[in-house]
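> My questions are about this predicted structure, shown below with the sequence.
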Amino acid sequence: MFRRSPGRLRRRIAATATALATAVAGALLAAGPAVPAEAAVPATIPLQITNNSGRSEPVYLYNLGTELSSGRQGWADANGTFHAWPGGGSPPVPAPDASIAGPGPGQTTTIRIPKFSGRVYFSYGQKLVFQLATGGLVQPAVQNPSDPNRDILFNWSEYTLNDSGLWINSTQVDMFSAPYAVGVKGSGGATTTTGHLKSGGYKGFFDALRARSGGWSGLIQTRADGTVLRALSPLYGVETGALPASVMDDYINRVWQKYATTTLTVTPFTDRPDVKYYGRVSGNVMNFTDSSGAVVTSFQKPDASSVFGCHRLLDAPNDQVRGPISRTLCAGYNRSTLLTNANQPDTSGAGFYQDAVTNHYARAVHERMADGKAYAFAFDDVGNHESLVHDGDPATAYLTLDPLD
């Protein structure tokens, strides 16, 4: 049975919120202004969901996650009231129905979201199937052909609301599917949004995968009636065999060859330019040293799964050395900038995805976003290229379901 990895799937936004709350966000992300001392984030805030999809079938909403005050996992109803999940089983048992009726075509539904780190799912036409195992909630895993949600058109947004404000993002880390945008209005009245596609961007994305040789079209999943449902991320493509496991080998080999004789300099913190690490390849290992010459961490030669998932051989613990170096390497591999720039991270964007061997899924996503921002892989926030909005004193959040054109 395919099981989701909570660490992999939610670490981007959760790490962002945690870092900001502990005043180390500047080390990893551009965080924005701190919350004024007199401001107090309320227990719940409104989330307005607007259905501009043009689709006529019913929409179902779910607000699932972890209650920050208690650490319990569960769901929130339309009023923002938290409900803890009951115990699960082996095999998994059905979870309580946490669905909320969503907006009809051209309409808006407002729910309240509590201080949570979680997801807002939305589905078209059918309710999603959630189950409870002994270890907790089993979420949809459509890379598994037998998953009961495989033929449902759905997507989700990730968010964290805590005493330091709201972070909400659109995400394509796991899949590219039903399009949507997110936004937040602060108490001062300013609204920021992200996640909208360019006109024709939804179909254009799938056309781009179909036109790309090397197995990339194998990421696309369709329903028996011909409806295009989604494209799996390349990580899941590799894991399921839809994308060849060797898809990144040529680029990885060239990187390994280059840095056997050249030094890779990593400056992982934007607010600490004096902190640098120096990488050189020796055999099957890339060793990183600090300014004193001491080895601080080492990486074995990665494979495509490690690159696309930013895990395994590119694991990124929540520390101040290996994690920041790993996330920089992960971004460089996915964006194929490691051969063109020996000083990382390369944050300009101009040279991203230019090599013939690259993360063509991420390239196609970014090219079709109206603002160029996306979460197409786990550390797409390196250099602030992620589709994330934040406000330290949020008044209202927004989720807009966009057309599939």
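Sure thing, it's come through.

> Only C-alpha atoms from now on, for both contacts and neighbour counts.
Noted.

> most remote residue from the protein's center?
Distance from the C-alpha centroid of the chain, by CA atoms, centre = their mean, peaks at Ser292 (35.5 Å).

> here's the one I want to compare it with:
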Amino acid sequence: MLRKLTRRILAPAVAAALLGAVLTVITPSSADAAVPATIPLKLTNNSGRGDAVYVYTLGTLLSTGQQGWADANGTFHAWPAGGNPPTPAPDASIAGPANGQTKTIRIPKFSGRIYFSYGQKLVFKLTTGGLVQPAVQNPTDPNRNILFNWSEYTLNDSGLWINSTQVDMFSAPYAVGVQRSDGSTLNTGHLKSGGYTGFFNALRGQPGGWANLIQTRSDGTVLRALSPTYGLETGALPATVMNDYINRVWQKYATTNLTVTPFTDQPNTKYFGRVSGNVMNFTNSSGAVVTSFQKPDAASIFGCYKYLDAPNDLVRGPISRTLCAGFNRSTLLVNPNQPDTGTANFYLDSVTNHYARKIHAQMADGKAYAFAFDDVGNQESLVHDGNPQQAYLTLDPFN
């Protein structure tokens, strides 16, 4: 099943309504042409690598809810029934452009992913529950030693949302874009010059286990850096990596209120957090307790789940996503009014999400999806248009 970021852009209308997301859903007016069943995706290979490139468009067909894949023409193919143990999936690969070349394919109305790999095709399998995605935090995953990455997108009647994501890992550099009906383009995901090697060098220099997030191949090729969520899962990062900051936050808000204003368009909707024992209780303006959070751990913070679960509701979810962003960016001690949407206070504490900090520092526009709720405060690497003429995915240099 698609996970992590895909849940964020699966239903933009719902996200905007329920979570106060920064996405603005543009419904085509009668004067606009309806979004067609497929749109062109221009693939450009500026990687500088000589490896063959393989591209995959995988996801859920929104008109039917079926999981499957699309060929280069945008034609949908449903996955066959899987098995237990998992059975090989059909070869859904599309030959990508060689270095210095471009190729245009078509993508359908999916909520899904566009994978690309260098040198080898990816291995996909099917269980009785659907597609098994690569899980390279597992050393026995068949894709562990393949250099690859992916973008996530939703194309529906309200337009295109396409992102550059690092929620699961930082790997092969790429950028995404969309051409609007007036001919202008929006782009995001490009690294600064030297940003790829700059990120890995910075991570190697960060004490406390952060360098252990980096995975290399036996030939010395740097493949990726795992997210800190997977760093905890694999033991690369200590489970206590955020404890000092968590303890300080809990201490501070035992004697003062943490004010959360989760909706940018509803400035009068405020919730007030106060710690009592191991629990932070949030009250509304009437003083009634509306939700409570147990003291989180690093896994809850980096994964934005567990003790910081964020259901699609109008209270707990919006508060939780705000807390998650505040913990990852370490802004909760310097600003009792959250979310902190200016970047001046981000990642200044010595205890922070250094993976996210170092990714944002290397992005040309400062935008990234370095953790699941990085869109709080509009810091995400995502572009949207309600009447997309063409999408772009550019494979960038490894420098």
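That came through fine. The shown structure was predicted, so the numbers you read here are calculated from the model rather than taken from an experiment.

> Surely the residue farthest from the centre of the first structure is in a helix?
No. Ser292 of the first structure is assigned coil when assessed by DSSP: H, G, I helix; E, B strand; the rest coil, not a helix.

> Counterpart of Val260 of the second structure over in the first structure?
Aligned counterpart of Val260 of the second structure in the first structure: Val266 (TM-score structural alignment).

> hmm, I was thinking of Gly68 of the second structure
Structural alignment (TM-score structural alignment) places Gly68 of the second structure against Gly74 in the first structure.

> Am I right that its match is in contact with Phe82?
Yes. Using CA atoms under 8 Å, Gly74 of the first structure is in contact with Phe82, at 6.9 Å.

> Common neighbours of those two, please.
Glu67 (CA atoms under 8 Å, 6 or more residues apart in numbering).

> Go through stretch 89-109 of the second structure and flag the buried ones.
89-90, 92-94, 96-99, 104-109 (16 or more other CA atoms under 10 Å).

> quick one: it aligns where in the first structure?
Per the alignment by TM-score structural alignment, stretch 89-109 of the second structure matches residues 95-115 in the first structure.

> And for Ala211 of the second structure, nearest residue in space, chain neighbours not counted?
Once flanking residues are discounted, Ala211 of the second structure sits nearest to Arg204: 4.4 Å by CA to CA, 6 or more residues apart in numbering.

> That neighbour maps to what in the first structure?
Residue pairing (TM-score structural alignment): Arg204 of the second structure is matched to Arg210 of the first structure.

> Give me the mean deviation of the strand or helix carrying its match from the second structure.
In the assignment (DSSP states H and E), Arg210 of the first structure maps to helix 201-211. Average distance, helix 201-211 of the first structure versus aligned residues of the second structure after superposition (mean CA distance after the TM-score superposition for the first structure): 0.4 Å.

> Check the offset of that helix from the chain's centre.
Distance of helix 201-211 of the first structure from the chain centroid (CA atoms, centre = their mean, to the nearest Å) equals 20 Å.

> Other residues contacting that helix?
Residues from elsewhere that reach helix 201-211 of the first structure (CA under 8 Å, 6+ apart): 179, 216-217, 220, 231, 360-361, 364-365, 368-369, 404-405.

> again, but for stretch 364-374 of the first structure
The contact list for stretch 364-374 of the first structure (CA under 8 Å, 6+ apart) reads 170-172, 176, 194-198, 201-202, 204-205, 208-209, 376, 380, 385-387.

> Contact partners for Asn281 of the second structure?
Here Asn281 of the second structure is in contact with Phe272, Gly273, Arg274, Val275, Val289, Val290, Thr291, Ser292, Phe293 (CA under 8 Å, 6+ apart).

> Tyr307 of the second structure versus the alignment partner in the second structure of Asp381 of the first structure, what's the distance?
Mapped onto the second structure by TM-score structural alignment, Asp381 of the first structure lines up with Asp375. To Tyr307 of the second structure, Asp375 of the second structure is 20 Å away according to CA to CA, to the nearest Å.

> Many thanks, we can stop here.
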